[in-house]
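Enquirer: what's the 3D shape of this:
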Amino acid sequence: MKWKSQIQNLKAYQPGKTMDDVKEQFNLEKVVKLASNENPFGCSKNVEAFLKTNALSHAIYPDGYAKELRMKVAEHLSVDTRQLLFGNGSDEVIEIIARALLDGDKSTVMATPTFPQYKHNAIVEGAEIREVPLDPAGRHQLSKMLEEIDDTTSIVWLCSPNNPTGEYIRKKELISFLDCVPSHVLVVLDEAYYEYVVAEDYYDSLELLKSYPQLLITRTFSKAYGLAGFRVGFGIGNQDVIGKLEPIREPFNNNTLAQGAAAAAIDDQVFIEQCRDHNRNGLEQYYRFCKNNSLDYIPSQANFILIDFGVSGDDVFQYLMSKGFIVRSGEALGYPHSVRVTVGSHEQNEEVIENMKEFLALK
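Expert: Next up is the predicted model:
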């Protein structure tokens, strides 16, 4: 078969161990998953009510235009419905963008380490990938990213807050960057963790969109909204840009239950505010632990924290997993001496911190 040369050594996404896997492996009764940045508080009661009261015919295709959800999101964000592109998670939105703009004659610029799907999709499309390392504080080096842009560049990917560091791009820095980006380059601003941000110097991306038509924002219902299992993400952009991307979207890519759940979830912003507050309190638990144990960490604007234990992240990961806590080793994230921990409930945070202390005592 005539496979694309660029996919010959491409590896499929490897999901982490499930809670059932860990229970079986270590003969545990209880396992807490703090590895995938899911919402420990679940989702809004609005979603639960929707699922209980909507008897749906599964023989009928979903609304291919996601009209109800589209109108709800447009109203919530104060944008035109034609400025929205819905995907099966923001992963699919990223895939659509890459498919539309990248090929063997194009280049794309991104930070490293960052969300791996930017690079993955660029490889599939055969584009030249130009990676700019984060600075020591885990931030995008925007001036160096500008230097990598040339006439072949189609897309620049920005992740703010960035995964896996939790760092964010400051408003002044972002505006200076956008002022210098050529008009032929699409700037994708991934805001998967937008709802968790509390930094005062964070930008208003929707306002920036009015001045920078080559900007496209991606967001998701998988994180703060607690709907990771439903896979709903979306892009927000200039109508002309969205109009070019829309024909590439697969028909019926958001199922009926997912559309209804997301529409119900966005109506409950009180839930989102509560989750944001809980997350801030949870981060403070980890900050205190790190300071009390002289561990380096990166202050986070997301719902996770990257902690440097000074040893292989795999060692920390394996120890915590044996105790019933699934975190993410930094070995695969570009921070080999760290682990990335999702902020859980107060009790979950306390429990995993106690086990981290036990690990440190064994060093």
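Enquirer: switch to C-alpha atoms for all contacts and neighbour counts from now on
Expert: OK.
Enquirer: how about the residue nearest to the spatial centre of the chain, what does it touch?
Expert: With distances taken as CA atoms, centre = their mean, Ala192 lies nearest the centre of the chain, 4.1 Å away. Ala192 makes contacts with Ser90, Ser160, Pro161, Thr218, Arg219, Thr220, Lys223, as judged by CA atoms under 8 Å, 6 or more residues apart in numbering.
Enquirer: and for comparison, fold this next one:
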Amino acid sequence: MSNNWIKHANAGVAELMPYQPGKPVEELERELGISDIVKLASNENPLGLSPKAAQAIENACSELTRYPDANGFYLKQKLSEKLGCDDNQLTLGNGSNEVLEILFRTFVGEGGEVIFDAHAFIVYQLLTQSCGATAVKTPSTDWGHDLDAMLAAITDKTKLICIANPNNPTGTFIDGESLKAFIDKVPSHILVVLDEAYDEYLSAEQRSRGVAWLKQYPNLCVSRTFSKAYGLAGLRVGYLVASTEITDLLNRVREPFNCNSLALAGAEAVLSDEEYLAKGIELNNREMARFEAYFGERNIPYIPSVANFITIEVGQAGDFYQKLLKKGVIVRPIAGYGMPSHLRVSIGLESENSRFMQAFDEILAE
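Expert: So this is what the prediction gives:
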């Protein structure tokens, strides 16, 4: 006899749908009986590890019997220098997902509301439900955030407003002037979270001034990650920048030693590897233009993107995904984001993108 444990779970958890990660490439190759699969599904940096990060990680291996620096002292020092903030404004996490979770656990509870776009990063929905709060999804405009709709959705129960800029999975972007005008209108007791996981891929003119705005808006928080442009997805390290008051509260909730020693060493090193960052951005810009030309020539609708992925409309996306999979190309179906007709395609190496294009053309010709 067993208990029906779902009845004993916290409110909101019972209705959650677990995040569905893709299978390991090796397992898919075994299942499908193919080799040399190309993965363009998770918006990872295709260049591989930064040489500076690789060396720092190797050096850190000799100390793996010791606990990591619980405060991330040296990484915070480098980040504060780069961002122009104090180190006591930084919260480190096991990826930016964890710092967002810490923020939700600190400020969102049962009866609260969290506002985000209808096609926003799926983690916002998961975190909201797990806290027993209500998700308030606002409609998109041209697949991007409708800031007026978000303002109209504010009630006396609103705790957080989440804005991913650029947005995942659409790749859309909000200019700084519009974003600042929006924050001006949000009541000062409501937290505005700018999720800038893809900020490094923006042009110098587009790059967010979110961290600089913190002095003007104490209700603003900015999250970023080392998983994308910095190429440390497998080590999971991210951070959140906020006022010292908010940061103090977050670090009361944060688990000790939540960032491992290799992640801290790799992140600290890659911050100094400007050549690696520039090379990745150049590759992304060049291959993004190639994808746009490719889809344009075939009249495949796509959402203009400023991130390291492009989202396309293909009708029966689930079927199209399976056909690509059988040809050894993994992309991401995004029905869970309210986009059942779309596929998200990460920007890979030139050779990987060519494999995708070849497979895509073969399917179109069937």
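Enquirer: most neighbours among the contacts of Ala192 of the first structure, which one?
Expert: Ranked by neighbour count (other CA atoms under 10 Å), the contacts of Ala192 of the first structure have Thr220 at the top, with 29 neighbours.
Enquirer: map it onto the second structure.
Expert: Here Thr220 of the first structure is matched to Thr225 in the second structure, going by TM-score structural alignment.
Enquirer: surely its match and Gly234 touch.
Expert: No. Judged on CA atoms under 8 Å, Thr225 of the second structure makes no contact with Gly234 at a distance of 11.9 Å.
Enquirer: could you pull out the strands for the first structure?
Expert: Counting by DSSP state E, one finds strands in the first structure at the ranges 32-33, 84-87, 107-112, 128-133, 153-159, 186-190, 215-220, 233-237, 296-298, 304-308, 325-326, 328-329, 338-342.
Enquirer: and stretch 167-182 of the second structure, how far out from the chain's middle?
Expert: Between the centre of stretch 167-182 of the second structure and the centre of its chain there are 14 Å (CA atoms, centre = their mean, to the nearest Å).
Enquirer: distance between the ends of it?
Expert: Stretch 167-182 of the second structure has its terminal residues 16 Å apart, counting by CA to CA, to the nearest Å.
Enquirer: list the buried residues of that stretch.
Expert: For stretch 167-182 of the second structure, the neighbour count (16 or more other CA atoms under 10 Å) marks Asn167, Asn168, Pro169, Thr170, Gly171, Thr172, Phe173, Ile174, Leu179 as buried.
Enquirer: among those, which lie within helices?
Expert: The members of these that map onto helices under DSSP state H are Leu179.
Enquirer: for the buried residues of stretch 167-182 of the second structure, which one is nearest Ser130 of the second structure?
Expert: Ser130 of the second structure has its nearest neighbour among these in Asn168, at 20.8 Å by CA to CA.
Enquirer: surely the closest one and Phe121 touch.
Expert: Yes. Asn168 of the second structure is in contact with Phe121 according to CA under 8 Å; the separation is 5.4 Å.
Enquirer: now do the same contact list for the equivalent of Asp273 of the second structure over in the first structure.
Expert: Using TM-score structural alignment as the criterion, Asp273 of the second structure maps onto Asp268 of the first structure. Contacts for Asp268 of the first structure were tallied using CA under 8 Å, 6+ apart; they are Ser44, Asn46.
Enquirer: hmm, try it at 7 Å
Expert: Asp268 of the first structure makes contacts with Ser44, as judged by CA atoms under 7 Å, 6 or more residues apart in numbering.
Enquirer: give me the nearest residue to Ser188 of the second structure, chain neighbours excluded.
Expert: Nearest residue to Ser188 of the second structure in three dimensions, chain neighbours excluded: Asn219, at 5.9 Å (CA to CA, 6 or more residues apart in numbering).
Enquirer: number of nearby residues for the one you found?
Expert: A count of nearby residues for Asn219 of the second structure, using other CA under 10 Å, gives 20.
Enquirer: equivalent analysis for Ile242 of the first structure, please.
Expert: Neighbours around Ile242 of the first structure, by other CA under 10 Å: 18.
Enquirer: the second structure: helices as residue ranges?
Expert: Using DSSP H, helices in the second structure cover 25-32, 51-60, 73-83, 96-107, 122-130, 147-152, 176-185, 210-213, 244-253, 261-270, 274-297, 317-326, 350-364.
Enquirer: deepest of those, which one?
Expert: Ranked by mean neighbour count, the helices of the second structure are led by helix 261-270 with a mean of 24 (mean count of other CA atoms under 10 Å).
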